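Visitor: coordinates only, sequence not included:
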């Protein structure tokens, strides 16, 4: 999917912000179809105006857990991600937009890291910070987010940032949803406190190189910044 022209230049003000956000959401959702080499079984429903999408129908979702939101942190790009409960300890690379307007994804390579979409807030800033990772990496086997769907409400996620600070999040809920019903607004829409989104592929792998039919999405809230 090509991003609308509003990605690179938009008018200032509320209308401009809506256009920019909608363009970014469209590009992000397009990139998710490529994540883990998993083509969607049907086109993702991602409105370019950032509006509502078809309600998500999760195959699995843990119950939300109350989390005391910490104060937003200053901007600082992520450098490392640690999720002790599923054994994740990985570097984080920045992901921008490709020349065709789609969001880039981490490389299909041995020890491929997680990737932070640099059009989203940095972890700890106000809003939803978006990190992507592979569930499998072709001939190299398991990806960094292989066990993302095992996270449960209350699990800790720590992001070390370039300034040496650590943004610690608590998982609110975990959702597995068909790519054709990707909840764009819930994942990328504005929120009034610092949040984190971790996204990978899910579901039973489609034979013949068809990838995965679902996305696993982790929603988490900032509980401390130091």
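Guide: Cool, the structure landed. The model shown is predicted, which means the values in this text are computed figures rather than measured ones.
Visitor: When you work out contacts or count neighbours from here on, use the C-alpha atoms and nothing else.
Guide: Will do.
Visitor: hey, where'd the strands end up in this structure?
Guide: 60-61, 78-83, 88-95, 114-117, 127-132, 156-161, 166-178, 194-202, 214-225 (DSSP state E).
Visitor: Please convert the ones you listed to a markdown table, extending it with distance to residue 23 and mean neighbour count.
Guide: Compiled in a markdown table, these are given as follows (distance: least, Cα to Cα, whole Å; neighbours: other Cα atoms under 10 Å):
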| stretch | distance to residue 23 | mean neighbour count |
| --- | --- | --- |
| strand 60-61 | 28 | 15 |
| strand 78-83 | 23 | 20 |
| strand 88-95 | 16 | 18 |
| strand 114-117 | 14 | 27 |
| strand 127-132 | 16 | 24 |
| strand 156-161 | 27 | 22 |
| strand 166-178 | 22 | 24 |
| strand 194-202 | 19 | 27 |
| strand 214-225 | 21 | 24 |
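Visitor: Report the buried residues of the longest helix that the chain contains.
Guide: Secondary structure of the chain per DSSP state H: the longest helix is helix 14-32. The neighbour-count check on helix 14-32 (16 or more other Cα atoms under 10 Å) flags 18-32 as buried.
Visitor: Give me the helices and strands touching that helix, please.
Guide: helix 184-188 (3 or more Cα pairs under 8 Å, 6 or more residues apart in numbering; DSSP states H and E).
Visitor: Determine the set of other helices and strands touching the helix it packs on.
Guide: Using 3+ Cα pairs under 8 Å, 6+ apart, helix 184-188 sits against helix 14-32, strand 127-132.
Visitor: So residue 56 versus residue 115, what's the distance?
Guide: 24 Å (Cα to Cα, to the nearest Å).
Visitor: cool, residue 62 as well?
Guide: 24 Å.
Visitor: go on, residue 179?
Guide: Residue 179 is 20 Å from residue 115, by Cα to Cα.
Visitor: repeat for residue 98
Guide: Counting by Cα to Cα - residue 98 and residue 115 are separated by 14 Å.
Visitor: same check, this time on residue 68
Guide: For residue 68, the distance to residue 115 - Cα to Cα - is 26 Å.
Visitor: can you pull the contacts of residue 142?
Guide: Residues counted as contacts of residue 142 (Cα atoms under 8 Å, 6 or more residues apart in numbering) are 135-136.
Visitor: same thing but 10 Å
Guide: Residues counted as contacts of residue 142 (Cα atoms under 10 Å, 6 or more residues apart in numbering) are 110-112, 134-136.
Visitor: next one: residue 97
Guide: 3, 7, 24, 27-28, 31, 103-105, 117-119.
Visitor: Apply 6 Å and report the result again.
Guide: 103-104 (Cα atoms under 6 Å, 6 or more residues apart in numbering).
Visitor: let's bring in a second model and compare:
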């Protein structure tokens, strides 16, 4: 059965920043307040998330933190800007070309297409993978045909797993997971995900938390990774 995330209204934080949630299938996060950076030097992106089924729990009343090893303790050297072309996540068998995502006319974040294999998408208004700041990649949990989406197994990822992003200058940005979280969408950790970081980081985002009573995915699952030294 096809399921979708429940659209949600932006909270006070989003209203204060003039941002909106994306409501196409799965709700995203509000735009971060760049006046309140998470760590260092560069304002990063705005906000998205993603779509499709998974968890067997009946509701999303779950402790949001799944696994965490603490913030990165070392900072890899920043790579020159280069747009990503594909992503590989060996732990979950993912190899995907990357479409580039922007903003819709209403200010909502675009989501990857469902057709054409439902590839993952990179949010192009944020840092490129390897630059300082959090590059953001979104992927659906299920496909339009009813099968699994590109990030169907994302919630099984663990600390220490690796992610490789091929870039259009021929270089490879390799990341190591240091944290994974599941959050109710109305409690999305905007600054943790989209705020400034000391070094180059990556976020993978999809939907999670299937409510069996409503058929709605009520959470977001987020993978945090840092660039390998």
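Guide: Now that the structure is in, tell me what you want to look at. Everything quoted here is computed from the prediction, not taken from an experiment.
Visitor: Could I get the TM-score for this pair?
Guide: The TM-score (TM-score structural alignment, normalised by the length of structure 1) is 0.75; 191 aligned residues with a Cα RMSD of 2.8 Å.
Visitor: mind putting the helices and strands packed on helix 184-188 of structure 1 in a markdown table, distance to residue 206 of structure 1 included?
Guide: Putting these into a markdown table (distance: least, Cα to Cα, whole Å) gives the following:
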| stretch | distance to residue 206 of structure 1 |
| --- | --- |
| helix 14-32 | 16 |
| strand 127-132 | 21 |
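Visitor: how about residue 78 of structure 1, what's its partner in structure 2?
Guide: Taking TM-score structural alignment, residue 78 of structure 1 has residue 84 as its aligned residue in structure 2.
Visitor: what residues are up against the residue lying closest to its match once chain neighbours are set aside?
Guide: Ranked by Cα to Cα, 6 or more residues apart in numbering and with sequence neighbours excluded, the top spatial neighbour of residue 84 of structure 2 is residue 167, at 4.1 Å. Contacts for residue 167 of structure 2 were tallied using Cα under 6 Å, 6+ apart; they are 82-85.
Visitor: Equivalent analysis for residue 94 of structure 1, please.
Guide: Taking Cα under 6 Å, 6+ apart as the criterion, residue 94 of structure 1 is in contact with 115-116, 118.
Visitor: What is the aligned counterpart of residue 175 of structure 1 in structure 2?
Guide: Taking TM-score structural alignment, residue 175 of structure 1 has residue 181 as its aligned residue in structure 2.
Visitor: do the same with residue 166 of structure 1
Guide: Using TM-score structural alignment, residue 166 of structure 1 sits opposite residue 172 in structure 2.
Visitor: Could you pull up the residues touching the equivalent of residue 123 of structure 2 over in structure 1?
Guide: Using TM-score structural alignment, the partner of residue 123 of structure 2 in structure 1 is residue 117. Counting by Cα under 6 Å, 6+ apart, residue 117 of structure 1 touches 95, 130.
Visitor: In this structure the match of residue 166 of structure 1 contacts residue 166, no?
Guide: Yes. Between residue 172 of structure 2 and residue 166 there is a contact under Cα atoms under 6 Å: 4.7 Å.
Visitor: ok, the residue nearest the centre of structure 2 to residue 18 of structure 2 distance?
Guide: Geometric centre of structure 2, nearest residue: residue 205, 2.4 Å, by Cα atoms, centre = their mean. For residue 205 of structure 2, the distance to residue 18 of structure 2 equals 22 Å [Cα to Cα].
Visitor: With residue 199 of structure 2 instead?
Guide: Separation of residue 199 of structure 2 from residue 18 of structure 2 (Cα to Cα): 28 Å.
Visitor: Could you find the closest non-adjacent residue to the aligned residue in structure 2 for residue 222 of structure 1?
Guide: Counting by TM-score structural alignment, residue 222 of structure 1 corresponds to residue 227 in structure 2. Nearest residue to residue 227 of structure 2 in three dimensions, chain neighbours excluded: residue 175, at 4.2 Å (Cα to Cα, 6+ apart).
Visitor: Please name the residues that touch the one you found.
Guide: Taking Cα under 6 Å, 6+ apart, one finds 162-163, 225-228 in contact with residue 175 of structure 2.
Visitor: go again using 10 Å as the cut-off
Guide: Residues in contact with residue 175 of structure 2 (Cα under 10 Å, 6+ apart) are 76, 89, 129-130, 160-165, 200-203, 224-229.
Visitor: Same question for residue 65 of structure 2.
Guide: When contacts are counted by Cα under 10 Å, 6+ apart, residue 65 of structure 2 touches 179-183, 221-222.
Visitor: Residue 187 of structure 2 versus that one, what's the distance?
Guide: Using Cα to Cα, residue 65 of structure 2 is found at 12 Å from residue 187 of structure 2.
Visitor: hmm, back to that, let me have the strands of structure 1 in JSON lines, extended by distance to residue 142 of structure 1.
Guide: JSON lines is the format used below for the strands of structure 1 (distance: least, Cα to Cα, whole Å):
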{"stretch": "strand 60-61", "distance to residue 142 of structure 1": "22"}
{"stretch": "strand 78-83", "distance to residue 142 of structure 1": "16"}
{"stretch": "strand 88-95", "distance to residue 142 of structure 1": "12"}
{"stretch": "strand 114-117", "distance to residue 142 of structure 1": "13"}
{"stretch": "strand 127-132", "distance to residue 142 of structure 1": "15"}
{"stretch": "strand 156-161", "distance to residue 142 of structure 1": "20"}
{"stretch": "strand 166-178", "distance to residue 142 of structure 1": "19"}
{"stretch": "strand 194-202", "distance to residue 142 of structure 1": "12"}
{"stretch": "strand 214-225", "distance to residue 142 of structure 1": "15"}
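Visitor: Which of the ones you listed sits closest to residue 47 of structure 1?
Guide: strand 166-178 (16.5 Å; Cα to Cα).
Visitor: All good on my end, thank you.
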